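Colleague: Have a look at this fold, sequence not included:
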């Protein structure tokens, strides 16, 4: 697995368990922000119009690396100029990074993210941005799968 992507990020299962321990949404927001701080810094050369996610109010960059060893496996690096969004990026990486294209496409993002009850506590703009990031990740997985034949 790409260590630049997953350095200190917990698994999605661990994030879900931590969320359940934190009853107050202010504590959960702080936790999401802390997750974002664990992301590796995004190199300046990856802050391009190609890596910028369209549909996010905040600036968000996602860069995908496809590891084609037989079955394409994808890893991601990314960043945002907003602390909470950077944390959401970290959550998405916990869900998707290191998985095969097929595994990524099998994830029901709405149901998976719904386990955290984020939609109930994010602004509509943040929710739309989160789904734009999911769409981008899924699109990269579809391209990787198509390229693999």
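Modeller: Yes, it's here. All values derive from a computational prediction rather than experimental measurement. Numbering: from 1, shown residues only.

Colleague: CA only for contacts and neighbour counts going forward, please
Modeller: Noted.

Colleague: Point me to the helix or strand that includes the residue nearest in space to the middle of the chain.
Modeller: Central residue of the chain (C-alpha atoms, centre = their mean): residue 92, 2.3 Å from the mean position. Using DSSP states H and E, residue 92 sits within helix 83-96.

Colleague: what does residue 75 give?
Modeller: strand 73-80.

Colleague: For my notes, confirm residue 110 occurs in a strand.
Modeller: No - secondary structure of residue 110 (DSSP: H, G, I helix; E, B strand; the rest coil): helix, not part of a strand.

Colleague: roughly how far apart are it and residue 23?
Modeller: According to C-alpha to C-alpha, to the nearest Å, residue 110 stands 22 Å off from residue 23.

Colleague: three-state assignment of residue 28?
Modeller: Residue 28 is classified as helix under three-state DSSP.

Colleague: next, the one to line up against it:
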């Protein structure tokens, strides 16, 4: 997924602004579902066990490519809400350098109140997704290509 904002920090600020527009969590969940529908197509032949993200109750597949200069991530989930969570993470981190990814904590999660409104299983899945992105960036910074 290609970034829509110039930096990860700008992406996080835009996400916080967008979610602030909604008054309650039913509206925010609907917006999250709508965002998940914006994920780019994910090829069926990429939906393999090797690309499956462990730690998620829902099925999530993620593929990383690039190097320390720019890492691109593609991902998809079989869950509508999780797809929205994937979209937000990719919006912040995909298309960024390994250094920028590693220097950018996922502050948008607290800023929009996600940490208080996700089930424990979704929180664990989001943590696994963010850990995968961080680990990929760390390896890329060390010259190790994405899996």
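Modeller: That came through fine. What you see is a predicted model; the values in this text were computed from it and never measured.

Colleague: now what about the TM-score between them?
Modeller: The TM-score (TM-score structural alignment, normalised by the length of structure 2) is 0.88; 140 aligned residues with a C-alpha RMSD of 1.9 Å.

Colleague: for the helix holding residue 92 of structure 1, packing partners?
Modeller: Contacts defined by 3 or more C-alpha pairs under 8 Å, 6 or more residues apart in numbering; DSSP states H and E place helix 83-96 of structure 1 against helix 3-6, helix 12-21, helix 25-37, strand 73-80, helix 124-148.

Colleague: Identify the residues contacting the last one?
Modeller: The one in question is helix 124-148 of structure 1. 53-57, 62, 64, 66, 68, 71-72, 74, 85, 88-89, 92, 100-102, 104-105, 109, 119 (C-alpha atoms under 8 Å, 6 or more residues apart in numbering).

Colleague: Filter these down to the buried ones, PyMOL style.
Modeller: Restricted to buried positions by 16 or more other C-alpha atoms under 10 Å, the PyMOL selection for the contacts of helix 124-148 of structure 1 reads:
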select buried, resi 53+54+55+56+62+64+66+71+72+74+85+88+89+92+100+101+102+104+105+109+119
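
Colleague: coming back round to it: and of the helices and strands packed on helix 83-96 of structure 1, who's closest to residue 48 of structure 1?
Modeller: strand 73-80 (11.3 Å; C-alpha to C-alpha).

Colleague: so the closest one matches what in structure 2?
Modeller: Mapped onto structure 2 using TM-score structural alignment, strand 73-80 of structure 1 covers residues 70-77.

Colleague: with structure 1 superposed, average distance for the matching stretch?
Modeller: Stretch 70-77 of structure 2 differs from its equivalent in structure 1 by a mean of 0.6 Å after superposition (mean C-alpha distance after the TM-score superposition for structure 1).

Colleague: Run through who's touching that stretch.
Modeller: 1-2, 39-40, 42, 58-66, 83, 86, 90, 94-98, 137.

Colleague: Pull out the buried residues from the residues you listed.
Modeller: By 16+ other C-alpha under 10 Å, these give 1-2, 39, 58-66, 83, 86, 90, 94-98, 137 as buried.

Colleague: So what touches stretch 44-54 of structure 1?
Modeller: Stretch 44-54 of structure 1 is contacted by residues 59-63, 132-133, 136 when judged by C-alpha under 8 Å, 6+ apart.

Colleague: 7 Å - rerun?
Modeller: With C-alpha atoms under 7 Å, 6 or more residues apart in numbering as the test, stretch 44-54 of structure 1 has contacts from 60-63, 132-133.

Colleague: tell me the SS of the residue at the greatest distance from the centre of structure 2?
Modeller: The C-alpha centroid of structure 2 is most remote from residue 23, which lies 23.5 Å away (C-alpha atoms, centre = their mean). Using three-state DSSP, the structure places residue 23 of structure 2 in coil.

Colleague: That one corresponds to which position in structure 1?
Modeller: Per TM-score structural alignment, residue 23 of structure 2 is aligned with residue 23.
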